[in-house]
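Enquirer: kindly generate the corresponding structure for this input.
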Amino acid sequence: MHSRLRFGIDLGGSKIEIIALRDGQQILRQRCATPQGDYAATLNAIASLVHQCERELAANASIGIGIPGARSPATGLIKNANSTCLIGQDLAGDLEHLLERPIRLANDADCFALSEACDGAGAGASTVFGVILGTGVGGGIVINGQLLRGPNAIAGEWGHNPLPWRQPADGAVRRCYCGLDDCIETFLSGPGWAARSGLGLNADALAQAAASGEARAVQALKCYADQLARSLASVINILDPEVIVLGGGLSNIAALYDWVPPLLSRYAFTDQLSTRLLPAQHGDSSGVRGAAWLWP
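Expert: This next block holds a predicted model:
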């Protein structure tokens, strides 16, 4: 089964990307622009990419798709998607009809976690927590090579828990788009960190300023590292993963891998912390690779 041809598709807000894996090795990659706000055109774009790749490889493949949202276990329809034209649609059913075969869908953060657990930074670990630190904060949980989905399809959504062990230095209360206050995402997402720093810089510029030693940016990054450690420690106290893998734009900040582990030891409920904190091995390709691994 491992040598089967697998297609992984990443349905993003601006682009749709497809890769083909055989024996775990990428043999083809293509992409196209995502039709904006047009559900039918999005379906056709995905089908067109699949047919194009199958013609080129002269073979049929299993299909897994990572989406910016989740498929409701109750209705089968898409929910929690920032590509709003997907919400309320039977994406899986419609694509199965178009492509005449079963497909598998998962949240893009779940696909990231699965990729890194299968053949990435978490390969060989029995429990992997995959973290996205980017425009939003997401996560996925893989146990013994299997993605943990949960009855509500929200396993790993730590970004919408409140920041633990709140301190005065964390600043003012902020309302999250979900309607609740002080979600982890309002602190640890790129826009959240930038807004709370008060320095008028976006996350990329803030990280660069910290790397160059600008005092206020360094302080903002130290605050971020402490908030990240508290947030991850609360996950460790429940899940106790062997490996935590960081992905997304903010995962490229090298200082986090030096600063956060000692802080984890301060906050996690253990005498000695054995959990490893690692950067993603497959980087920006993890999501699309994980979609391909949705089939066993």
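
Enquirer: alpha carbons only for contacts and neighbour counts from here, please
Expert: Noted.

Enquirer: quick one: Thr107 and Arg216, what's the gap?
Expert: Heads up, residue 107 is Asn, not Thr. 36 Å (Cα to Cα, to the nearest Å).

Enquirer: the two - which one has more neighbours?
Expert: The neighbour comparison of Asn107 against Arg216 (other Cα atoms under 10 Å) goes to Asn107, with 26 against 15.

Enquirer: so the more buried one sits right up against Ser72, yeah?
Expert: No - at 11.0 Å, Asn107 does not count as touching Ser72 under the criterion of Cα atoms under 8 Å.

Enquirer: report the separation between the residue sitting nearest the centre point of the chain and Ser286.
Expert: Computing the C-alpha centroid of the chain and ranking residues by Cα atoms, centre = their mean puts Ala109 first, at 2.5 Å. Distance, Ala109 to Ser286, by Cα to Cα: 9 Å.

Enquirer: which residues are common contacts for these two?
Expert: Among the neighbours of Ala109, none is also in contact with Ser286 (Cα atoms under 8 Å, 6 or more residues apart in numbering).

Enquirer: show me where the chain has strands.
Expert: Along the chain, the stretches classed as strands by DSSP state E are 5-11, 15-22, 25-33, 62-67, 70-71, 78-79, 104-107, 127-133, 137-143, 146-147, 243-247, 276-279.

Enquirer: quick one, which of those is nearest to Ala155?
Expert: strand 137-143 (6.5 Å; Cα to Cα).

Enquirer: and the angle for that closest one with strand 127-133?
Expert: With axes from the mean of the first three to the mean of the last three Cα atoms, to 10 degrees as the basis, strand 137-143 and strand 127-133 are set at 170 degrees to each other.

Enquirer: to check against the first, give me the structure of this:
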Amino acid sequence: MNDPIWGIDLGGTKIEGVILPSLNDATPILRTRIDSESGKGYEHILGRIRLLITQMQEQSGLQPKRIGFGTPGVLDPVLKTMKNCNSTSLNGEPLQSDLENILGVPVVLANDANCFALAETHWGVVKQKFDDAAIVFGIIMGTGVGGGIVMNGKLWSGRHGIAGEWGHNYLDPSGGPCYCGKTGCVETILSGPALEKFYHSISGKKATLKEITHNYLSPQPDEAARQTIERLALFFGKAVSVITNLLDPDIIVVGGGVGNIDVLYTSGVEFLRQHIFNNRLDVEVCKPALGDSAGVFGAAALVS
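Expert: From the prediction side, this is the model:
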């Protein structure tokens, strides 16, 4: 019998852990979480992780052989330190080696978008709709924009550890400066904050993405909401056409708060069809099936 698989999702506000029987059985043996208290610094985060693992051991009576971690950034495969983390205290730190030292077991790290793609492949919408998919691209469009690539059931991380980082491809100069130092990244146009910023720029009014979407769907939508959502659909199609031309995936799964906007799957997909290098569109573009389980389940899949 295979050992259960352990996963930890390291978020900005919470650290969640799960123990699953195997890659073939996603019924949790244990699922629990604690506050990350990430504002107290790197060493404190390490202590919180150790506390959670200790609690999981006590509650389950099990001992991990390896642990998968979903992280808010990536481990540089050459320097072995973290980079591109929105929990900034992790940047530059040797998180993998430090975790292995304090936990006494090997650990595997991947960013949240990679874990999302992996979980949806093994247990989510890919399993339901396209079980034999060779290439899956998972998108997260929320506060930021990211992506992950799964090939034949395994993550593809790349030479720099940035494979799938579609959110920082160039899309259009109208997005303006990006926090990464470049201009016009996908994230500056398709993220939730970017959509809210665009709406404010043309209307002079501040509104949340939920309010903008509601206004767009109302019987008499305001003009700024219409422009914002139609621009989203157009640039979504253009941006995803780059993924499709490059990887030609079997299925694209779109998660995150922006991914809940239905226009992406109608006119957004039509714009994708118009911009790919083919006379038809066969790739499926789907909403995810796992909800907020994807991150921690995907972390467990890293060690399956």
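
Enquirer: coming back round to it: got the contact list for the residue nearest to the centre of structure 1?
Expert: Gly130, Val131, Ile132, Gly138, Gly139, Gly140, Gly287.

Enquirer: switch the cut-off to 6 Å
Expert: The contact partners of Ala109 of structure 1, by Cα atoms under 6 Å, 6 or more residues apart in numbering, come to Gly138, Gly139, Gly140.

Enquirer: ditto for Thr186 of structure 1
Expert: Contacts of Thr186 of structure 1 (Cα under 6 Å, 6+ apart): Gly192.

Enquirer: which position in structure 2 pairs with it?
Expert: Taking TM-score structural alignment, Thr186 of structure 1 has Thr188 as its aligned residue in structure 2.

Enquirer: same deal with Ile154 of structure 1?
Expert: Per TM-score structural alignment, Ile154 of structure 1 is aligned with Ile162.

Enquirer: rewinding a little: which stretch among the strands of structure 1 comes nearest Gly159 of structure 1?
Expert: Taking the strands of structure 1 one by one with Cα to Cα, strand 137-143 is closest: 5.0 Å.

Enquirer: pretty sure Ile140 of structure 2 is touching Gly255, no?
Expert: Yes - counting by Cα atoms under 6 Å, Ile140 of structure 2 sits close enough to Gly255 to count as a contact (4.6 Å).

Enquirer: neighbour-wise, which of the two wins?
Expert: When neighbours are counted by other Cα under 10 Å, Gly255 comes out ahead of the other of Ile140 of structure 2 and Gly255, with 28 against 25.

Enquirer: residue in structure 1 paired with that one?
Expert: Per TM-score structural alignment, Gly255 of structure 2 is aligned with Gly247.

Enquirer: so what's Ser36 of structure 2 up against?
Expert: Thr13, Lys14, Ile15.

Enquirer: re the thing from before, of all the contacts of Ala109 of structure 1, which comes closest to Ala209 of structure 1?
Expert: Distances from Ala209 of structure 1 to those, taken by Cα to Cα, are shortest for Gly138, at 25.4 Å.

Enquirer: and that closest one? What does it align with in structure 2?
Expert: Using TM-score structural alignment, Gly138 of structure 1 lines up with Gly146 in structure 2.

Enquirer: separation between that match and Leu234 of structure 2?
Expert: 18 Å.

Enquirer: with Ser304 of structure 2 instead?
Expert: Applying Cα to Cα to Ser304 of structure 2 and Leu234 of structure 2 gives a distance of 39 Å.

Enquirer: show me where the stretch 201-304 of structure 2 has helices.
Expert: 209-217, 223-247, 267-275, 294-301 (DSSP state H, counting those that start in this stretch).

Enquirer: any idea how far Val50 of structure 1 is from the residue sitting furthest away from the middle of structure 1?
Expert: If you look at how far each residue of structure 1 sits from its centre, by Cα atoms, centre = their mean, the farthest one is Ala58, at 31.7 Å. Noted for Ala58 of structure 1: a distance of 12 Å to Val50 of structure 1, by Cα to Cα.

Enquirer: about what we covered before: map the residue nearest to the centre of structure 1 onto structure 2.
Expert: Checking TM-score structural alignment: Ala109 of structure 1 goes with Ala113.

Enquirer: including distance to Trp259 of structure 1, could the strands of structure 1 go into TSV?
Expert: As requested, the strands of structure 1 are exported to TSV (distance: least, Cα to Cα, whole Å):
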stretch	distance to Trp259 of structure 1
strand 5-11	32
strand 15-22	34
strand 25-33	34
strand 62-67	31
strand 70-71	33
strand 78-79	36
strand 104-107	29
strand 127-133	16
strand 137-143	19
strand 146-147	29
strand 243-247	14
strand 276-279	11
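
Enquirer: give me the neighbour count for the residue nearest to Asn152 of structure 1 when sequence neighbours are not counted.
Expert: Leaving aside its sequence neighbours, Asn152 of structure 1 sits nearest to Pro73 (Cα to Cα, 6 or more residues apart in numbering; 6.3 Å). Here the number of neighbours of Pro73 of structure 1 (other Cα under 10 Å) works out to 13.

Enquirer: with Gln227 of structure 2 instead?
Expert: Other residues close to Gln227 of structure 2 by other Cα under 10 Å number 14.

Enquirer: to which residue of structure 1 is it aligned?
Expert: Aligned partner of Gln227 of structure 2 by TM-score structural alignment: Gln219.

Enquirer: now do the contacts for its match.
Expert: Gln219 of structure 1 neighbours (Cα under 6 Å, 6+ apart): none.

Enquirer: distance-wise, check it relative to Ala225 of structure 1.
Expert: With Cα to Cα as the criterion, Gln219 of structure 1 and Ala225 of structure 1 are 10 Å apart.

Enquirer: OK, contacts around the nearest residue to Ile19 of structure 2 once chain neighbours are set aside?
Expert: Nearest non-adjacent residue to Ile19 of structure 2, counting by Cα to Cα, 6+ apart: Trp6, 4.6 Å away. Contacts for Trp6 of structure 2 (Cα under 6 Å, 6+ apart) come out as Val18, Ile19, Ile67, Ala300.

Enquirer: I am finished for the moment; much appreciated.
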